[in-house]
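Q: Build the 3D model from these lines:
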Amino acid sequence: MSEERRQVSGGGRGFGRGAGPGMGMPVQKAKDFKGTLNRLIGYLKPRKYQLFAVFITAILSTVFSIVSPKIMGNATTKLFEGMMMKMKGVPGAHIDFEYILQILLLLGGLYIFSALFSYIQQYIMAGVAQKTVYELRKQVDDKLSRLPLSFFDSRAHGEILSRVVNDVDNISSTLQQSLTQFITSIVTFIGVIVMMLTISPVMTLVVILTLPLSLIVTKAIASRSQAYFVGQQKALGELNGHVEEMYTGHKIIKAFGHEDKSVAVFNDINERLYNSGWRAQFISGIIMPLMSFISNIGYVLICVIGGVLVTKNSIAIGDIQAFIQYARQFSQPITQLANIANIIQSTVASAERVFELLDEQEEIPEAVDARELRSPKGEVCFQNVTFGYKEDAILINDMNIHVKQGQMIAIVGPTGAGKTTLINLLMRFYEINDGKITIDGVDITRLKRGNLHSLFGMVLQDTWLFNGTIRDNIAYGRENATEEEIVQAAKAAHADHFIRTLPDGYETILNEEASNISQGQKQLLTIARAILADPAILILDEATSSVDTRTEAYIQKAMNELMKGRTSFVIAHRLSTIRDADIILVMNNGNVVEQGSHEELMAEGGFYADLYNSQFMMKTPKRVV
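A: The predicted model follows:
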């Protein structure tokens, strides 16, 4: 596995535990932060009124919770004053419990209102976030359906899935949680400072002076832990990649006796992960104790200064209580904002990856007056076709092929000759550079893509079956197929017998990779699916490569019956399977170098004859004397 893939395998957003979220952890950053953020905000603009409501409810919820300590301090002051007057023997001195009760009821009301507005805020924001992400997912899904095959061929499926699933989920969680937390943190920070200033500007200055010290300590420790976090993520990616490789190739490792080597590699990576991990966690874990220490220093200073002010009657004792609570709250929004800053960076990076996908060049759109072939015959022509995956590297040059209705066309040649490319061009998965391809005299660029693809039935070397019953997988070939038609298609593909030997027969559930049946059985099911589809043109790309010789003979008979009256393109490496083809196209280096029947090509004694003979000639072993 490459280093790049290992990095991807272990990627993802994580945080150091010891320092709280976001402390010291390396964060994925966007290339164009400002532009991507503005584009992401654009998705929120249609819901600006809901966002305004969220902003107002967040402020109200936070304000109610901020003023509560100040009001609670009044109750403490009243209780303290009553106690002191009774201790001094003041005539008629008493504790005003009625006043205290009113304050408690007021506090209860404030807490209820705070909770209510917090609930409304979360409810509205949940709708905004999910509707926004719903539209984004829909755009991504629509985009994927409009991207050319070349896009998927040039990228790892895991990378595409990561953008569609992980990155979109990252955006969703940030919109849902971090946006409201960002608002409440700012309001809390400002509100706490205002409330502290109303109580005592001197004590407020003491609290604020501890802030730079906290930031200096945090930055110093975070910078030291950063390198270890990078090493931890790197080792984690390598470990994930190694485990994935080892369990995927478990049988091969056992067969070649590489268990000890595999375990040794695992132990080496695991050791590096341990060394980086504990250092990263330990160093980042020092942050919170040190911040608590600095906070406690400020707490002691506040108590001393506050006690002095109380003795001078410059401040009420209830205000000291409230101020201590505010001092405790002061660092919380700062930590939250630092965490949110990291999350927003990661989210914008995820958004950038999604937008890159949305900005990919789409396949050429259908013609405005695109046609449909209602009763296709299956006559195919390649006229002066030129094609290359890259403009400066032409693979097929000036190809001309004429296929009549009902003919069986075999395409043979060495690996990389362009056989599968020919089929991709025929189905317009790739656009040709020059020339044109017609079906029944109609240029395929003038046909609707859906109609064009419906003309073909395909059986590929790489089988594709989905998680579902065998019946559903066969029925995928034709909508509303009857039970009888499904069974007949299975019989024609010689799949009916093995299906009925399974415990649940046609109701057998295939897992995600259809690994609960053999490779040959998978191929039989895909062949049955193609038979059920009853297409005008058949494409068989090494369709019998995964079955045994006896089953191959049965399938060949079924295919011969199926191909009667249909145009068929057969890609084959085993040349014995295409001897009865009407035309054999022999390809090499992207060009058709020979074409004709089997007998004609063998008589020529050219490239095809060499390929054919190489499969059947056996060297006579020398006799050992």
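Q: Please count neighbours and contacts with C-alpha atoms only from this point.
A: OK.
Q: quick check: longest helix of the chain.
A: helix 97-146 (DSSP state H).
Q: So which elements touch that helix?
A: Contacts defined by 3 or more Cα pairs under 8 Å, 6 or more residues apart in numbering; DSSP states H and E place helix 97-146 against helix 48-87, helix 168-173, helix 179-199, helix 317-358.
Q: now the very next helix or strand once past the third one: how far from the chain's centre is it?
A: Downstream of helix 179-199, the next assigned helix or strand under DSSP states H and E is helix 201-248. Remark: helix 201-248 is offset 26 Å from the chain centroid, using Cα atoms, centre = their mean, to the nearest Å.
Q: what do you get for stretch 318-338?
A: 40 Å.
Q: can you list contacts of that stretch?
A: 22, 69-70, 72-77, 181-182, 185-186, 188-189, 192-193, 195-196, 199, 207, 211, 295, 299, 302-303, 306 (Cα atoms under 8 Å, 6 or more residues apart in numbering).
Q: Check which residues of it are buried.
A: 318-328, 330-331, 333-337 (16 or more other Cα atoms under 10 Å).
Q: Does the nearest residue in space to L373 that is not next to it in sequence lie in a helix or a strand, and which?
A: In space, and not counting its chain neighbours, L373 is closest to N451: 7.0 Å by Cα to Cα, 6 or more residues apart in numbering. Element membership of N451, judged by DSSP H and E, is helix 449-454.
Q: buried sites along stretch 450-470?
A: 452-453, 455-461, 463, 465, 469-470.
Q: Show me these that map onto helices.
A: Per DSSP H, the buried residues of stretch 450-470 map to helices at L452, H453, I470.
Q: compare with the first, here's sequence two:
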Amino acid sequence: MADKKVSILKAFKTIIWPRRNLVFIGLLLIVISKAASFVAPMSLRYLMDDIIPNKDLPFLKLLIGIVILAIMIQAVTSFLLTKILSVQAQYMISELRAQVQHKILALPIRFFDNTKSGELVSRIMTDVEGVRNLIGTGLVQLVGGTITAIVALILLLNISVTMTLFTLIPLAIFAVVALKAFKIIRPIFRNRGKINAEVTGRLTETLGGIRVIKGFNAEIQEHDVFKEGVHRLYQNVKKSLTATAVMTSSSTFLLGVATTGIMGIGGYKIMNDQLTLGEFLEFTFLLGLMVAPIVQMSNIGSQLSEALAGLDRTEELMNMTEEENPEERTITIEKIKGDIEFKDVSFAYEEEKEVLHNITFSVPSGSVVALVGSSGSGKSTIAGLAASFLNPDSGVITVDGNDLSRVSLSSYRKHLGVVLQDDFLFEGTIRENILFPRPNATEEQLVEAVKAAYVNEFTDRFEDGLNTLIGERGIKLSGGQRQRIAIARAILADPRVLILDEATSNLDTESEGLIQQSLAALTKGRTTFVIAHRLSTIRKADQILVIEDGLIAETGTHDELIAKEGRYFNLFTYQARI
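A: Presented below is the predicted three-dimensional model:
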């Protein structure tokens, strides 16, 4: 229960209180609406006991006019409630989604390595939706309903204490049942968000990997996995529906008992002239006004439980540590030369499973360092550390003498360019993808980058040229074409530090020849880390590091390492034979 109180209090402070003016207007409107709803039942006493027996036509006309006015007030306040609060709730949802997405983008790479993108989509789009029940009509109806029930109770006691007390017994039992049900429902809703995120994540992966699925004839396998996830979601929903059904059925039964009792007690009192017919009808309608909000509260309670469960999950994300910590990263780099040094750097993705062991090397400004070695040796990890995507567990990486762990990431990454093996292209045009790092670049700068990466070699053949749509992840292009666009993007960014991770791996021999020329232009004067399996692509590197099992096995130029006839010599001669 303590956890729930904290969540409600936090929700009140962060979401409701900053919008207290709107909530107050909502409460005022609902009070007016509920006050107007008492007019019709209270007029029944006068209709049955005074107007009809006395055949008072002028009073009847006045009464009908008052009731119509009350109905109009209810209609107008209902419209304004939806207009003001529901619209504000939707605005809040859009704002929260933007905040959560902004927070997620600020989280470190490690977080994304361990979380499915589809799951994150679900958390951004679905978890915050329950806010509409906090700032929207749900909360206001809860408060308004409570006020209505209290006023109705006072009026009922005024008519008949005996009949009122009799109705309170089943209502008290219903309240106990509802509270028990809410305790069960909230964890169910919280778990539902988690299951929904997992199912959405798997579905996103399935759609993204459709070629692999079809290529291995695995449609049925994927269908079964998704079906199992959907079934878990169904089981979760079934539990919440069962709890809700218990509340609904118990309310129906207990209210039926109360109504039957009122008929008996009321009929007896009328026969003994202790109650008029008008008072009995007024009591019956006022009882409806008292009971309706209490029953409605069970539904609103479920909505608020769902809202708080979603906010709990959102809060988890919002409390995560961002990679850019302004208290630790106090150094801002305006201009950099590009001298990078690794000093005794160790790194592990999992505890006690080090990938790099006390790596030490330096890359002078404007030089090219090539990282070679077998798969899993630690090459990409070194590149990830140099790109500031990862932080060393021990040791120091410096840029121009500044400890990279203390440098503002945004100021460093302004000078960083990355071309990856499976470089990501966005759905849209070739032009938009190349302009991605510098949307405001001139047409002249764009054309220069296009020519330098030999993108024009294939775009000139396309009907729409640079405005050709490339599909999701550039699916309509060949691997070599996608790679050249990625290189053009890096050229346009004009970085001081460049990371090329298997940048030529997707190229055919002809494309590779063209790209080698563009890469020579790209790397000139820039500090460059090159990871390549094809050793022919790195012969001109200023320094080659042979990485084996997280250690630097050899270092030197191509000619020096060939002369040593060590690990590099073996790798190079083996590839030459192939």
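Q: Superposed, what's their TM-score?
A: TM-score for the superposed chains, counting by TM-score structural alignment, normalised by the length of the second structure: 0.84, backed by 576 aligned residues with a Cα RMSD of 4.2 Å.
Q: re earlier: out of the helices and strands packed on helix 97-146 of the first structure, which gets nearest to S145 of the first structure?
A: Taking Cα to Cα, helix 317-358 is the member of those nearest to S145 of the first structure, at 11.3 Å.
Q: After that closest one, which helix or strand is next?
A: On the C-terminal side of helix 317-358 of the first structure, the closest following helix or strand by DSSP H and E is strand 380-387.
Q: Assign F529 of the second structure to helix, strand or coil.
A: strand (DSSP: H, G, I helix; E, B strand; the rest coil).
Q: Grab the most central residue of the second structure for me.
A: Note on the second structure: the residue nearest the mean C-alpha position is I124, at 1.7 Å, using Cα atoms, centre = their mean.
Q: how about the nearest residue to that one, chain neighbours excluded?
A: Per Cα to Cα, 6+ apart, closest to I124 of the second structure is R97, 5.4 Å.
Q: Could you double-check that that neighbour sits in contact with S122?
A: No - between R97 of the second structure and S122 there is no contact under Cα atoms under 8 Å: 10.6 Å.
Q: Show me what the longest helix belonging to the second structure is packed up against.
A: Counting by DSSP H, the longest helix found in the second structure is helix 219-271. Contacts defined by 3+ Cα pairs under 8 Å, 6+ apart place helix 219-271 of the second structure against helix 161-208, helix 277-318.
Q: try it again with 6 Å
A: Under the contact criterion of 3 or more Cα pairs under 6 Å, 6 or more residues apart in numbering; DSSP states H and E, helix 219-271 of the second structure touches helix 161-208.
Q: Mean per-residue distance, the helix it packs on versus the first structure.
A: Following superposition, helix 161-208 of the second structure is found to deviate from the first structure by 7.7 Å on average (mean Cα distance after the TM-score superposition for the first structure).
Q: Name the residues of stretch 334-343 of the second structure that are buried.
A: For stretch 334-343 of the second structure, by 16+ other Cα under 10 Å, it's K337, G338, D339, I340, E341, F342.
Q: For it, measure first residue to last.
A: Start-to-end span of stretch 334-343 of the second structure (Cα to Cα, to the nearest Å) is 24 Å.
Q: Ok, stretch 401-414 of the first structure next?
A: 19 Å.
Q: In the second structure, what stretch matches it?
A: Using TM-score structural alignment, the residues of the second structure aligned to stretch 401-414 of the first structure are 361-374.
Q: quick one: buried residues of the matching stretch?
A: For stretch 361-374 of the second structure, by 16+ other Cα under 10 Å, it's V363, P364, S365, G366, S367, V368, V369, A370, L371, V372, G373.
Q: cool, and stretch 147-162 of the first structure?
A: For stretch 147-162 of the first structure, by 16+ other Cα under 10 Å, it's L147, P148, L149, I160, S162.
Q: Give the closest residue to I199 of the first structure in space, chain neighbours not counted.
A: D319 is the one closest to I199 of the first structure (Cα to Cα, 6+ apart), at 6.4 Å.
Q: any idea what the one you found aligns with in the second structure?
A: In the second structure, D319 of the first structure lands on E279 (TM-score structural alignment).
Q: how far away is its match from L535 of the second structure?
A: 97 Å.
Q: got the angle between the longest helix of the second structure and helix 277-318?
A: 150 degrees (axes from the mean of the first three to the mean of the last three Cα atoms, to 10 degrees).
Q: Relative to the first structure, what is the average displacement of helix 219-271 of the second structure?
A: So helix 219-271 of the second structure averages 6.3 Å relative to the first structure (mean Cα distance after the TM-score superposition for the first structure).
Q: Tell me the gap between that helix and the middle of its chain.
A: The answer for helix 219-271 of the second structure is 31 Å, by Cα atoms, centre = their mean.
Q: now do stretch 510-527 of the first structure
A: 26 Å.
Q: What segments of the stretch 451-578 of the second structure are helices?
A: 456-459, 479-493, 509-523, 558-564, 567-577 (DSSP state H, counting those that start in this stretch).
Q: how far out from the middle of the chain is the second one?
A: Same thing as helix 479-493 of the second structure. On Cα atoms, centre = their mean, the centre of helix 479-493 of the second structure falls 30 Å from the chain's centre.
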